[in-house]
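Visitor: Got a predicted structure here, sequence first:
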Amino acid sequence: MQSPVGIRDVAQRAGVSPGTVSNVLNRPEKVSAETRAKVEAAVRELGFVRHGSASTLRAGHSKTIGLSVIDIGNPFFTDVTAGVEEVASELGYAVILCNSAGSRTKEERNLLVLAEQRVRGVLITPSDEDPTRLDRLRERGISVVLVDHPAHRPDQCSVAVNDIVGGTTAVNHLRAGGATSIGYVTGPLTIRQCIDRRTGAERALGGAVPLRVTEMPAMTPRAGQEAAAKMIAEGELPDAIFCANDLLALGVLRGLMHAGIRVPEDVALIGYDDIDFVAASAVSLSSIRQPTHQLGRVATELLLDECDHPGTHAHQQIMFQPELVVRESTR
């Protein structure tokens, strides 16, 4: 087996000292453009790969960031991740993706692994409101930015969408279409997004009629189909159903159609997130659109600015506004 190419091999090929090669790799501003070009050419010709762990030990951190999400199977987070990776790649960082599945225990294990890997910073959609574990990361010198979750403190960056406005917008649209009774199919009401979307829906109703809430243990198409079956079994269906995300809405749509209930003629239906699938469903779904890709990009820009410029970085709590997208499932 051929021995790996080392700094001495690169130095010999470029006709410079090993120290000069080290400077090109770690402190290029100390080396003339002509010498940098020779060393970089030698690196390419020999296929030299620097030893990442050694540079990590010297710097105290790696050229990686962590991203912790609560549901890796949700296309919403796929789009957020694409935005994160895009900015990270532009700035020479790699991304370690972790899935908490909404479990605090699993999330804490993931954060410990990220800390052990000496990540530069962490982007996280937290599984609950307790900031303790995130404070521990910051005490280790690891920057943290909240994604799809507002910060409630001035020394914390966050990027989120106003889900109360989103819930209000969804129900106002259903009422404008003639709905007088409205159901809300949601995941666990321990999840901040589910709570805020319910709050917005109730705000739109203004106490005139109650919001009929069906809480499910997950936010998946299967859970949505089970929710539809449960609502049908309970008796009279509402005129319209608002779902806390599009995956639930797709399941509700399937459950209603299997029971011979027409959408939107019998029951209007709206989801949340505007993932790609909903425009191509059997009845294209109306939805509340979130700027998912932009969430990932802006959050990463904030995180790396905090990492690279701790002395001048200004913490920001950015709140985007959602957008109504009307399709065939509502009147």
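Guide: Now that the structure is in, tell me what you want to look at. Numbering: from 1, shown residues only.
Visitor: From now on I want contacts and neighbour counts done on CA atoms only, so please keep to that.
Guide: Fine.
Visitor: list the buried ones in stretch 310-324?
Guide: By neighbour count on 16 or more other C-alpha atoms under 10 Å, the buried set for stretch 310-324 is 315-319, 322-324.
Visitor: And Glu34, how close does it get to Arg13?
Guide: 15 Å (C-alpha to C-alpha, to the nearest Å).
Visitor: for Pro154, same thing?
Guide: Applying C-alpha to C-alpha to Pro154 and Arg13 gives a distance of 53 Å.
Visitor: Neighbour count for these two, which is higher?
Guide: More crowded of Pro154 and Arg13, by other C-alpha atoms under 10 Å: Arg13, with 16 against 11.
Visitor: Check the secondary structure at Tyr184 for me.
Guide: With DSSP: H, G, I helix; E, B strand; the rest coil as the basis, Tyr184 sits in strand.
Visitor: Isn't Glu301 up against Val87?
Guide: Yes: with contact defined as C-alpha atoms under 8 Å, Glu301 counts as touching Val87 (7.0 Å).
Visitor: higher neighbour count, the two?
Guide: Using other C-alpha under 10 Å as the criterion, Glu301 and Val87 rank with Val87 on top: 19 against 16.
Visitor: Just the element for the more buried one, please.
Guide: Following DSSP states H and E, one finds Val87 within helix 75-90.
Visitor: All the helices of this protein, in order from the start?
Guide: Applying DSSP state H to the chain gives helices spanning 7-14, 18-26, 33-46, 52-59, 75-90, 104-116, 132-139, 163-176, 192-205, 221-234, 246-258, 292-308.
Visitor: take the one below as the second:
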Amino acid sequence: MSIDGWDEAPAGATRPSPSIKDVAALAGVSPGTVSNVLNRPEKVAGATRDRVESAIRELGFVRHGSASTLRAGHSRTIGLSVIDIGNPFFTDVAAGVEDLASERGYAVILGNSSGSRVKEERNLLVFAEQRVRGVLITPSDQDPIRLDRLRERGISVVLVDHPAERPDQCAVAVNDVTGGAMAVEHLLAGGADRVAYVTGPAAMRQCQDRRRGAERALAAAGRDPRDLREVAMPAMTAAAGQQAAEKLLAQDVLPDALFCANDLLALGVLRGLLQAGVRVPEEVSLIGYDDIDFASASTVSLSSIRQPTYQLGRAATELLLDECDNPDTHAHQQIMFQPDLVVRESTR
């Protein structure tokens, strides 16, 4: 009798675990080839790899992970630490990371810092205890010390959605200064006079850069960058966006254009404005950042600055695995993607 292709052992019997030699014999390859499929699958031809993987499934082979980890000093895992896994931006980044890692025979351990340095440090400690090959991280702040501790342990680190501060560090990011400028240029082109910026925690590099871009666009249009009104929220969620809308509505003069530091804030602002009877975009133009899937599906479809989120994850993973697998030839890179403007119903 079998369940999902796994043969059941007779009652009271213990089935011996299949070995690499058993897999090799069934697939018609050498044990070294099986080892390569398990540890360096990119080095094995596709047809051969398929035969070995078929034999692994047929035999129900499971390698002894702890033993191989002790021999190699590390595991076939990488760590991914993000600021907010509830934000679809990071979900898409994680999908890019996991897809490429899986293709290369790696598993991914996910840590969610919630923007907390303390929680982030706990995540990094767990990664180190699990002997991960490397870590991908969107750091909660600019302090590099905890990342240097990982490198001292021989754990490679790549920054995700965050530019590198030094040349010996790989990083993949999006030009948020350009993105912020694009957003405000679009608002000004639609006739905006009073522009406000709804943002998150001041310590976040992304919030700072997007504001710099907004100020740059105002200056280029002959406006005083100091005229940019700011509503800073402790979180970058839809609930925080709705609270920001309430703050704006309580002011004497409502801005006629709003740039939000991410789409979740913008969607919350949109809900708050519509509930108050404010027409978008007739009375207030509104643009977000990230272009998450919900942006196009909202009651008033949201204009946004699009980031290549999935590509961010894959590119960062490619750099990390190259550094892990080829330490002698690896060249550190800082990859900067460019954002795109997506215009929908929420702006004039």
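Guide: Sure thing, it's come through. Owing to the predicted nature of the structure, the values given are computational and were not obtained by experimental measurement.
Visitor: So after superposing, what's the score?
Guide: Overlay of the two chains. TM-score (TM-score structural alignment, normalised by the length of structure 1): 0.91; 323 aligned residues with a C-alpha RMSD of 2.5 Å.
Visitor: okay, the helix holding Val87 of structure 1 sits on what stretch of structure 2?
Guide: Here helix 75-90 of structure 1 aligns to structure 2 at residues 88-103, judged by TM-score structural alignment.
Visitor: mean deviation (superposed) between the matching stretch and structure 1, please.
Guide: Comparing stretch 88-103 of structure 2 with its match in structure 1 after superposition yields a mean distance of 0.5 Å (mean C-alpha distance after the TM-score superposition for structure 1).
Visitor: Check which residues of that stretch are buried.
Guide: Buried residues in stretch 88-103 of structure 2, counted by 16+ other C-alpha under 10 Å: 88-101.
Visitor: How about stretch 46-62 of structure 2?
Guide: Buried-residue list, stretch 46-62 of structure 2, by 16+ other C-alpha under 10 Å: 48-49, 51-53, 55-56, 59-61.
Visitor: Tell me the one of the buried residues of stretch 88-103 of structure 2 nearest Arg194 of structure 2?
Guide: Nearest to Arg194 of structure 2 among the buried residues of stretch 88-103 of structure 2 is Phe89, at 28.5 Å by C-alpha to C-alpha.
Visitor: could you list every residue that touches that closest one?
Guide: Counting by C-alpha atoms under 8 Å, 6 or more residues apart in numbering, Phe89 of structure 2 touches 290, 292, 309.
Visitor: repeat that for 10 Å
Guide: Counting by C-alpha atoms under 10 Å, 6 or more residues apart in numbering, Phe89 of structure 2 touches 262-264, 289-293, 307-310.
Visitor: Now do the aligned partner of Asp176 of structure 2 in structure 1: how many residues are near it, please.
Guide: Here Asp176 of structure 2 is matched to Asp163 in structure 1, going by TM-score structural alignment. Residues lying near Asp163 of structure 1 (other C-alpha under 10 Å) number 29.
Visitor: what's the spacing between Asp163 of structure 1 and Arg212 of structure 1?
Guide: The spacing between Asp163 of structure 1 and Arg212 of structure 1, counted by C-alpha to C-alpha, is 19 Å.
Visitor: One more: Cys157 of structure 1?
Guide: When Cys157 of structure 1 is compared with Arg212 of structure 1 (using C-alpha to C-alpha), they lie 35 Å apart.
Visitor: Looking at those two, which is more packed in?
Guide: Using other C-alpha under 10 Å as the criterion, Cys157 of structure 1 and Arg212 rank with Cys157 on top: 24 against 17.
Visitor: Hmm, that one is touching Ile124, no?
Guide: No: judged on C-alpha atoms under 10 Å, Cys157 of structure 1 makes no contact with Ile124 at a distance of 11.0 Å.
Visitor: anything in contact with each of the two?
Guide: Counting by C-alpha under 10 Å, 6+ apart, the shared contacts of Cys157 of structure 1 and Ile124 are 144-147, 299.
Visitor: Need these in JSON lines (columns: distance to Ile65 of structure 1 and neighbour count).
Guide: Output for the shared contacts of Cys157 and Ile124 of structure 1, formatted as JSON lines (distance: C-alpha to C-alpha, whole Å; neighbours: other C-alpha atoms under 10 Å):
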{"residue": "Val144", "distance to Ile65 of structure 1": "10", "neighbour count": "27"}
{"residue": "Val145", "distance to Ile65 of structure 1": "11", "neighbour count": "29"}
{"residue": "Leu146", "distance to Ile65 of structure 1": "13", "neighbour count": "23"}
{"residue": "Val147", "distance to Ile65 of structure 1": "14", "neighbour count": "27"}
{"residue": "Ala299", "distance to Ile65 of structure 1": "12", "neighbour count": "29"}
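Visitor: Filter the residues you listed down to the ones in strands?
Guide: Those of the shared contacts of Cys157 and Ile124 of structure 1 mapping onto strands are 144-147, per DSSP state E.
Visitor: picking up where we left off before, dump the shared contacts of Cys157 and Ile124 of structure 1 to a markdown table, plus distance to Leu134 of structure 1.
Guide: Converted to a markdown table, these look like this (distance: C-alpha to C-alpha, whole Å):
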| residue | distance to Leu134 of structure 1 |
| --- | --- |
| Val144 | 7 |
| Val145 | 9 |
| Leu146 | 10 |
| Val147 | 13 |
| Ala299 | 16 |
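Visitor: Now do stretch 257-271 of structure 1: which range of structure 2 does it align onto?
Guide: Aligning stretch 257-271 of structure 1 against structure 2 (TM-score structural alignment) gives residues 274-288.
Visitor: The helices of structure 1 into TSV, with extra columns for distance to Leu67 of structure 1?
Guide: Listed next are those as TSV, based on distance: least, C-alpha to C-alpha, whole Å:
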stretch	distance to Leu67 of structure 1
helix 7-14	33
helix 18-26	26
helix 33-46	31
helix 52-59	19
helix 75-90	8
helix 104-116	9
helix 132-139	13
helix 163-176	22
helix 192-205	18
helix 221-234	25
helix 246-258	22
helix 292-308	10
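Visitor: Determine which stretch of those is the most buried.
Guide: Across the helices of structure 1, the average number of neighbours (mean count of other C-alpha atoms under 10 Å) peaks for helix 246-258, which reaches a mean of 25.
Visitor: and that one, how far from structure 2 on average?
Guide: Counting by mean C-alpha distance after the TM-score superposition for structure 1, helix 246-258 of structure 1 comes out at 0.3 Å.
Visitor: Alright, that wraps it up for me.
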